[in-house]
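Novice: Sequence and predicted structure are below.
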Amino acid sequence: MKKIVCFGEVLWDVFPTHRKIGGAPLNVALRLKAFNNDVSIITRIGKDAEGDGIFEYIKENGVAVNTIQIDTDLKTGEVDVKLNEKGSATYTINYPRAWDRIQLNKDLRLLTEKADAFIYGSLSARDYNTKETLFALLKIAPYKIFDVNLRAPYYTQELLGSLMKEADFIKFNDDEIIEIVTHMIMKAADFNKYNVDEIDNMIYNLNLETKSIEGSIKFIAKHTNTESICVTLGAKGAILYTNETFYYNKGYQIEVKDTVGAGDSFLAALTDKLLKGHAPQDAIDFACAVGAIVAGSDGANPKLEQSKIDEFINESINC
């Protein structure tokens, strides 16, 4: 059992026909708890019915609630979710909400210092107050996992650069890493010296064209001094880079219902296996299976039994 802290937003995902409790840090925390870890969440909710519902839900699922702060002025978070015909989600995130005002205190410091892993994302840094708390905790966290999880317009490339440099492990999806690497290359280019075609050639010659995720991973690892990086590729699986070695999973076939929370469960599964000393290949295979099963289920946090995950992996291998 590992002691893990998740930091950031908790909220209600509001679908056209129903509402579900979510937020990437909470989704990760709930899945990590299901894998038998000691999990806490640092967040803030409103003093309202929505906040009460989230608090009780977290408590019922065994995640520690002693670092959930209550805001008497701001409402609990809500996100409007729309799904396209393929089940992919787009989000409208209300601002400001209670989780934008997480306040640093002694309890948060003590919890973070003792954690085996501290997991954070970019969205939690959209407001000055929570951002300041996050960076203070990153200075004392022993092992830091950055789930990039871009949500426009709530990030800048400068903020992402700072968050990446704090991390020991970074998880991207393929669109995110290409966007960030391209920005880093173009920022370094002197536009008085190079035209657009020449900059494109620079990216190609550096092996950083969009077809080369591996090149992008190595570029990020070098320029942020990050030892471990993972990139998810949707239905095509994922790539894990650690100890200067690449590990691959080509994905599992499944009928997608919605993608909400699939990446969060993937990260939780990968974190669980790696922290507990499993081989990187086993870890990425397991994580891809968990992410696929969640994508084939309704909502972000379906119940998953270990036997069902194992059965899914075995059936996929034998197909």
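Specialist: That came in fine, so what should we check first?

Novice: all contacts plus neighbour counts: C-alpha atoms, from now on.
Specialist: Fine.

Novice: count of residues packed around residue 109?
Specialist: Counted with other C-alpha atoms under 10 Å, residues neighbouring residue 109 total 17.

Novice: Pasting the second one now:
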Amino acid sequence: MDKKFYVIGMGELLWDMLPDGKQLGGAPANFAYHAQQMGARGGILSAVGNDSLGDEICDNIEKLNIDSLISRVDFPTGTVAVTLKDNGIPTYDIVENVAWDMIELYDTAKKELNLVDAVCFGSLAQRHEVSRNTIEQAINYTSKECLKVFDINLRQDFYNKEVIEKSLELCNVLKINDEELVILSAMFGWKGSDVEKCQFLIGHYQLEMLALTCGENGSYLFTADEQSFLETPKVKVADTVGAGDSFTGVMIIGKLQNKPLSEIHQMAVSVSAFVCTKKGATPSYNLNQICDKINC
């Protein structure tokens, strides 16, 4: 790419306790990693505890060359028990009152946020008012041109209408899956087909782009003027951990590069399908190699 774009994931940073052992987890780190795999500079704004698990996370972030805007706080580093179903789809048991509920915004982070091309945030890290206020404040430090990506990421009961509404108002790019669309349609009273709902959201919240992922049933990308649908590639699934985050990271870099909507979509679908063939959320890869294998 001509410019090395700078993107930051904001929110939960934790250990996914998988059947095969713990792995670095949290949508913001996954997003930053996959954007970085596409040639961007990735960063993460979060918090970990003053404990050995926090030390390990910081070491891992450094090894991945992801910029750290991570505060150390007097709460335990977050962990999530992950159980995989037979089809590789994960279920989560997310511990509360942990470090990423208490994210702080230091002066260094404020300066970095002035420079970013995109930030990504979800609903999960906004379950506690401290991190919710920090995320809102962080978005206010970004430029007008910055892409503000709301990857909804509903988990357990850690969300409410007020937080979702505020986040929709703050973002200019939205990613949602079909199950989340059902939940929020009931919550907000959205009517019509899935496509009609997405077109409504684009106009109502003045979004630059909206992604709707539907698991095995394909995915859509929308702008105010265009629409793209692609089927989900048939691959041998190891697990689906991080697949959605890879879709988001690749999609955002494609948008920053001003690629055609269809090309952005194909890149995002191909990478997310590849991630499903590997265990864990952050396998290493080369886009050209993936495109040789997965309908790119």
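Specialist: Right, received. Where do you want to start? Everything numeric here is computed off the predicted structure, so don't read it as measured data.

Novice: what TM-score do we get after superposing?
Specialist: Scored against TM-score structural alignment, normalised by the length of structure 2, the superposed chains reach a TM-score of 0.94; 290 aligned residues with a C-alpha RMSD of 1.4 Å.

Novice: what helices or strands is the biggest strand by length in structure 1 leaning on?
Specialist: Among all segments of structure 1 classified by DSSP state E, the strand with the greatest residue count is strand 38-46. For strand 38-46 of structure 1, the contact count by 3 or more C-alpha pairs under 8 Å, 6 or more residues apart in numbering; DSSP states H and E identifies strand 3-7, helix 24-34, strand 68-71 as packing neighbours.

Novice: The same query, at a cut-off of 6 Å, please.
Specialist: When contacts are defined as 3 or more C-alpha pairs under 6 Å, 6 or more residues apart in numbering; DSSP states H and E, strand 38-46 of structure 1 sits against strand 3-7, strand 68-71.

Novice: Which stretch of structure 2 lines up against the first one?
Specialist: So the one you mean is strand 3-7 of structure 1. Strand 3-7 of structure 1 corresponds to residues 6-10 of structure 2 when matched by TM-score structural alignment.

Novice: Show the contacting residues for the counterpart of residue 20 of structure 1 in structure 2.
Specialist: With TM-score structural alignment as the criterion, the equivalent of residue 20 of structure 1 in structure 2 is residue 23. For residue 23 of structure 2, the contacting residues are 15-16, taking C-alpha atoms under 6 Å, 6 or more residues apart in numbering as the criterion.

Novice: Distance check, residue 23 of structure 2 against residue 185 of structure 2.
Specialist: Distance of residue 23 of structure 2 to residue 185 of structure 2, computed by C-alpha to C-alpha, to the nearest Å: 33 Å.

Novice: cool, and residue 175 of structure 2?
Specialist: Relative to residue 185 of structure 2, residue 175 of structure 2 is positioned 15 Å away (C-alpha to C-alpha).

Novice: need the strands for structure 1, in chain order.
Specialist: Taking DSSP E as the criterion, structure 1 contains strands spanning 3-7, 11-14, 19-22, 38-46, 68-71, 77-83, 89-93, 117-121, 144-147, 169-173, 228-232, 238-242, 245-249.

Novice: And residue 175 and residue 185 of structure 2? Which one has more around it.
Specialist: Comparing residue 175 of structure 2 with residue 185 by neighbour count (other C-alpha under 10 Å), the higher total belongs to residue 175, at 21 against 15.

Novice: Tell me, how many residues neighbour residue 68 of structure 2?
Specialist: A total of 17 residues lie near residue 68 of structure 2 under the criterion other C-alpha under 10 Å.

Novice: returning to what we had before: redo the helices and strands packed on strand 38-46 of structure 1 as JSON lines? Include distance to residue 38 of structure 1.
Specialist: JSON lines is the format used below for these (distance: least, C-alpha to C-alpha, whole Å):
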{"stretch": "strand 3-7", "distance to residue 38 of structure 1": "5"}
{"stretch": "strand 68-71", "distance to residue 38 of structure 1": "16"}
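
Novice: Out of the ones you listed, which one sits most buried?
Specialist: Ranked by average neighbour count under the criterion mean count of other C-alpha atoms under 10 Å, these are headed by strand 3-7 at a mean of 25.

Novice: what's that one packed up against?
Specialist: Helices and strands touching strand 3-7 of structure 1, as assessed by 3+ C-alpha pairs under 6 Å, 6+ apart, comprise strand 38-46, strand 117-121.

Novice: swap the cut-off to 8 Å and go again
Specialist: helix 24-34, strand 38-46, strand 117-121.

Novice: want to try a markdown table for these, with distance to residue 162 of structure 1 as columns?
Specialist: Written out in a markdown table, the entries for these read as follows (distance: least, C-alpha to C-alpha, whole Å):
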| stretch | distance to residue 162 of structure 1 |
| --- | --- |
| helix 24-34 | 19 |
| strand 38-46 | 20 |
| strand 117-121 | 12 |
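
Novice: These: which one's closest to residue 297 of structure 1?
Specialist: In this view, those are compared for proximity to residue 297 of structure 1 by C-alpha to C-alpha, and helix 24-34 is the closest at 14.2 Å.

Novice: And the nearest residue to residue 116 of structure 1 once chain neighbours are set aside, how far from residue 121 of structure 1?
Specialist: Leaving aside its sequence neighbours, residue 116 of structure 1 sits nearest to residue 3 (C-alpha to C-alpha, 6 or more residues apart in numbering; 5.2 Å). Separation of residue 3 of structure 1 from residue 121 of structure 1 (C-alpha to C-alpha): 18 Å.

Novice: Matching residue 227 of structure 2 against structure 1, which residue comes up?
Specialist: Under the alignment (TM-score structural alignment), residue 227 of structure 2 pairs with residue 246 of structure 1.

Novice: That match touches residue 231, doesn't it?
Specialist: No. Assessed by C-alpha atoms under 8 Å, residue 246 of structure 1 is found out of contact with residue 231, at 10.9 Å.

Novice: Name the single longest helix found in structure 2.
Specialist: Ordering each helix of structure 2 by length in residues (DSSP state H) puts helix 261-276 first.

Novice: what about that helix, how far off from structure 1?
Specialist: By mean C-alpha distance after the TM-score superposition for structure 1, the fitted helix 261-276 of structure 2 averages 0.6 Å away from its aligned residues in structure 1.
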